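*Asks:* I would like the atomic coordinates for the input below:
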Amino acid sequence: MADLVLLTGISGFLGGHVAMALLNAGYRVRGSVRTLDKAGKVRTTLQRAGGDVGRLEFVALDLLGDAGWDAAMDGVRFLQHTASPFVLDIPKDPNELIRPAVDGTRRAIEAALRAKVERIVLTSSIAAIQYGHKDYSRLLTESDWTNVDSPKTGAYAKSKTLAEKAAWDLMDKAGRHDDLAVINPAAILGPLLDDDPGTSAALVARLLDGKLPAVPKLGFSVVDVRDVAALHLDAMTNESAGGQRCIASEGIYRMTDIASAMKEAFPDRRIPTAELPDVLVRLAGLFDRTIAGNVHELGTLKRLDGHRGSNRLGRPLISGTVSAITTGKSLIAKGLV
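*Replies:* Prediction:
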């Protein structure tokens, strides 16, 4: 019988693609959802994408509740923990993000350790690497950690940093450091499996909807969801991935780079390519919490060393502009913009 993988967060954008990678590789997948009434939609989505849902089952798990975690680990060889809150509209109380991220990771890791799961793959983020540093003239690597005490570190970055550190701490205390593999993705773009655009795709949607007069002078790292899913699959069995973090980033792009590529790909859409002055972005942030959460990014390009991801897969990663265009095509095809 095929090995069983517990995949938390299967209903999410990344979780769905990880599920497809696992099913296509011949694994059995036990996907966790907050409530089982979501299972039917996920099953249909994966079946439409070509997944063998005969090897798919579901379990209800809550990041903030203890119920069901031990039962969910029964017979599981590998854990893929992708579930974590991610929002563009940062809540007023940072603990609304931090608590479920940290507590959910602890629950997943502790249950996996009790069940003696062979390998744990954790989805972290470059947000656990790139914030709160004084020097951005160098490439940031997997050895760098976000400074959670910096006033420039937001709630989301804190949640990902503290959750990942909690995971490493638990594994170290159990003497199983090398049985954890962490993937640290950049902003994830790529094809949608269902009609939920998620958070990263929402950035592309805002370019396509014709409502933006210009784009902010922001630069950010991008990776395709198909590459991130492939790295999760690799990390599960690749001996060299054990005990390591892996930045998943194809490269850094300015908003104008993405907008220009999309304008060429979608000539019938009113896509802005002019840059908005920083002062106007900061002013808009006083009225829009989504913008306010990104104002601190103005003027600083955070460059990441993404060679480990491409080395693991043995090929170049999908280009960020291709990923953005693919996202746009999905959004249009599903009638979301």
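
*Asks:* could you use CA atoms for every contact and neighbour count after this?
*Replies:* Noted.

*Asks:* who's in contact with residue 94?
*Replies:* Contacts of residue 94 were listed using C-alpha atoms under 8 Å, 6 or more residues apart in numbering, and they are 155-156.

*Asks:* now it: how far from residue 48?
*Replies:* From residue 94 across to residue 48, the span is 37 Å (C-alpha to C-alpha, to the nearest Å).

*Asks:* try residue 156
*Replies:* From residue 156 to residue 48 the distance is 32 Å (C-alpha to C-alpha).

*Asks:* residue 98 too?
*Replies:* 34 Å.

*Asks:* count of neighbours near residue 35?
*Replies:* 12 (other C-alpha atoms under 10 Å).

*Asks:* my guess is it meets residue 60, correct?
*Replies:* Yes: in terms of C-alpha atoms under 8 Å, residue 35 counts as a neighbour of residue 60; the distance is 5.3 Å.

*Asks:* who has more neighbours out of residue 156 and residue 48?
*Replies:* Between residue 156 and residue 48, counted using other C-alpha under 10 Å, the more crowded position is residue 156 (25 against 13).

*Asks:* kindly indicate whether that one is helix, strand or coil.
*Replies:* helix (DSSP: H, G, I helix; E, B strand; the rest coil).

*Asks:* residue contacts, it?
*Replies:* With the criterion set at C-alpha under 8 Å, 6+ apart, residue 156 makes contact with 86, 90, 94, 97-98, 127.

*Asks:* ok, how many other residues are close to residue 16?
*Replies:* A total of 26 residues lie near residue 16 under the criterion other C-alpha under 10 Å.

*Asks:* sec struct for it, please.
*Replies:* Counting by three-state DSSP, the backbone at residue 16 sits in helix.

*Asks:* can you tell me which of the contacts of residue 156 are buried?
*Replies:* Restricting those to buried positions leaves 90, 97-98, 127, with burial counted as 16 or more other C-alpha atoms under 10 Å.

*Asks:* which members of these occur in helices, if any?
*Replies:* Assigned to helices by DSSP state H, the following of the buried ones among the contacts of residue 156 qualify: 97-98.

*Asks:* ok, so of the buried ones among the contacts of residue 156, who is nearest residue 143?
*Replies:* Checking these against residue 143 by C-alpha to C-alpha gives residue 127 as the nearest, at 13.3 Å.

*Asks:* let's compare: structure for the following, please.
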Amino acid sequence: MTGTVFVSGGSGYIAGETIRQLLARGWAVHTSVRSLSREAELRAQLGGTAESLKFFAADLTSDHGWAEAMAGCDAVCHMASPFPSAVPKDENELIVPAREGALRALRFAHAAGIRRFVMTSSAAAIAYGHPPGKSQYDESDWTNIDAPGVQPYIKSKTIAERAARDWVAANAPEMDYCAVCPVAVLGPVASGDFAASIEIVERLLNGSIPAIPNVGFSVVDVRDIADLHIRALEAPAATIHGERFIGSSGPFQKFADVARVLRDNLGPQARKVPSRNMPNWGVRLLAMVMPPARQLLGELGRVRATSSAHAQAVLGWSPRPPEESILDCARSLIEKGVVKV
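*Replies:* Take a look at the predicted model:
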């Protein structure tokens, strides 16, 4: 299956790679950006022609531009969602646009007669708010947004996916809706505009993390998560209808594991990568003077391992090992001049 697909949030890290792969596979792409002033910049990164890649101005919080963007499309890949640079004072700054953006995309897709709808959710909607002893997660798990310490971004992704599923069930049960749930996305970068997860590798390389906290995350490569979205777009309807697919590769990675991969493979370019561990009390002390570090407190010692066995079995997806993603990410950050070594 190919045709014309609408990809929301075309300036995003995952969306950009997805668009590049879609164009290479013969899809025509409509994509949205908040301002068309970025069209020339993004077109240079994404490729395509004026016929195969078209830009539209549309925002998660307004109806303007959505109908035009979806006109003539056969499928939707809804990837746009707000991500904070810091914890917002009001959680609704994230929750409202994430939820309303997903519902807006669904409404306009349904009005345009589009049946295939792939939504980028997140492992954040799966692996949080559970009892401390739980460390393994799959698609049947849902984040408990009422649990203490659940961050606004995590709430926003959970609420948006649940709202989307409820809307489809009530208004368009015939729609072939599914959700892709990535973990921390690494891999090569096209520019200095990339996902927040890339900052983990950036900060390890530039020495701004003086010691290694006892926290971690699961990893997936941006090239593989784009491929997973496309497999969901192209699969038979019965295969993806109502499904969730976790996008994760390999075992859970501690910061220490990522640092070790960098030190063992990059030689002098990894000279600033820390090798000593930060005690938990040091993280708590840091959080008192550095607000972003507060997000680490609930992760100290936690393991949130996610299985992608379902995506591999149903869609034939095969992700690369996390070490490759970590190193390709680091090398591209150095090559693009984002990190000076």
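
*Asks:* what are the boundaries of the strands in the stretch 201-337 of the first structure?
*Replies:* Under the criterion DSSP state E, counting those that start in this stretch, strands of the stretch 201-337 of the first structure are mapped to 215-216, 219-224, 245-248, 251-254, 275-276.

*Asks:* typo on my end, the stretch 1-150 of the second structure
*Replies:* Ranges of strands in the stretch 1-150 of the second structure, per DSSP E, counting those that start in this stretch, are 4-7, 28-33, 53-57, 75-78, 116-120, 136-137.

*Asks:* could these go into CSV alongside mean neighbour count?
*Replies:* As requested, these are arranged in CSV below (neighbours: other C-alpha atoms under 10 Å):
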stretch, mean neighbour count
strand 4-7, 26
strand 28-33, 24
strand 53-57, 20
strand 75-78, 25
strand 116-120, 26
strand 136-137, 16
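
*Asks:* out of the ones you listed, which is closest to residue 101 of the second structure?
*Replies:* Nearest of these (C-alpha to C-alpha): strand 75-78, 8.9 Å.

*Asks:* for the closest one, give me the average deviation versus the first structure.
*Replies:* Here the mean offset of strand 75-78 of the second structure against the first structure after fitting is 0.4 Å, by mean C-alpha distance after the TM-score superposition for the first structure.

*Asks:* quick one: that strand aligns where in the first structure?
*Replies:* Aligned by TM-score structural alignment, strand 75-78 of the second structure falls on residues 78-81 of the first structure.

*Asks:* and the matching stretch, how far out from the chain middle?
*Replies:* The chain centre lies 15 Å from the centre of stretch 78-81 of the first structure; the measure is C-alpha atoms, centre = their mean, to the nearest Å.

*Asks:* stretch 189-209 of the first structure too?
*Replies:* Stretch 189-209 of the first structure sits 13 Å away from the centroid of its parent chain (C-alpha atoms, centre = their mean).

*Asks:* and stretch 168-181 of the first structure, by the same measure?
*Replies:* 22 Å.

*Asks:* that stretch: end-to-end distance?
*Replies:* Using C-alpha to C-alpha, the end-to-end distance of stretch 168-181 of the first structure comes to 9 Å.

*Asks:* and if you look at stretch 141-161 of the first structure?
*Replies:* One end of stretch 141-161 of the first structure sits 15 Å from the other (C-alpha to C-alpha).

*Asks:* which part of the second structure matches it?
*Replies:* Under TM-score structural alignment, the match for stretch 141-161 of the first structure is residues 138-158.

*Asks:* run through the residues that contact the residue nearest the centre of the second structure.
*Replies:* Compute the mean C-alpha point of the second structure, and by C-alpha atoms, centre = their mean the closest residue is residue 182, 5.3 Å away. Neighbour list for residue 182 of the second structure: 120-123, 220, 225, 246-248 [criterion: C-alpha under 8 Å, 6+ apart].

*Asks:* is it possible to get a markdown table of the strands of the stretch 1-150 of the second structure that adds distance to residue 256 of the second structure?
*Replies:* Shown next, in a markdown table, are those (distance: least, C-alpha to C-alpha, whole Å):
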| stretch | distance to residue 256 of the second structure |
| --- | --- |
| strand 4-7 | 36 |
| strand 28-33 | 37 |
| strand 53-57 | 41 |
| strand 75-78 | 34 |
| strand 116-120 | 29 |
| strand 136-137 | 20 |
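
*Asks:* out of these, nearest to residue 323 of the second structure?
*Replies:* strand 136-137 (20.8 Å).

*Asks:* tabulate the contacts of residue 182 of the second structure (JSON lines), appending distance to residue 328 of the second structure.
*Replies:* Shown next, in JSON lines, are the contacts of residue 182 of the second structure (distance: C-alpha to C-alpha, whole Å):
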{"residue": "120", "distance to residue 328 of the second structure": "23"}
{"residue": "121", "distance to residue 328 of the second structure": "24"}
{"residue": "122", "distance to residue 328 of the second structure": "22"}
{"residue": "123", "distance to residue 328 of the second structure": "22"}
{"residue": "220", "distance to residue 328 of the second structure": "12"}
{"residue": "225", "distance to residue 328 of the second structure": "15"}
{"residue": "246", "distance to residue 328 of the second structure": "22"}
{"residue": "247", "distance to residue 328 of the second structure": "18"}
{"residue": "248", "distance to residue 328 of the second structure": "17"}
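
*Asks:* surely residue 305 of the second structure and residue 126 touch.
*Replies:* No: the pair residue 305 of the second structure and residue 126 does not pass the contact test of C-alpha under 8 Å, sitting 10.7 Å apart.
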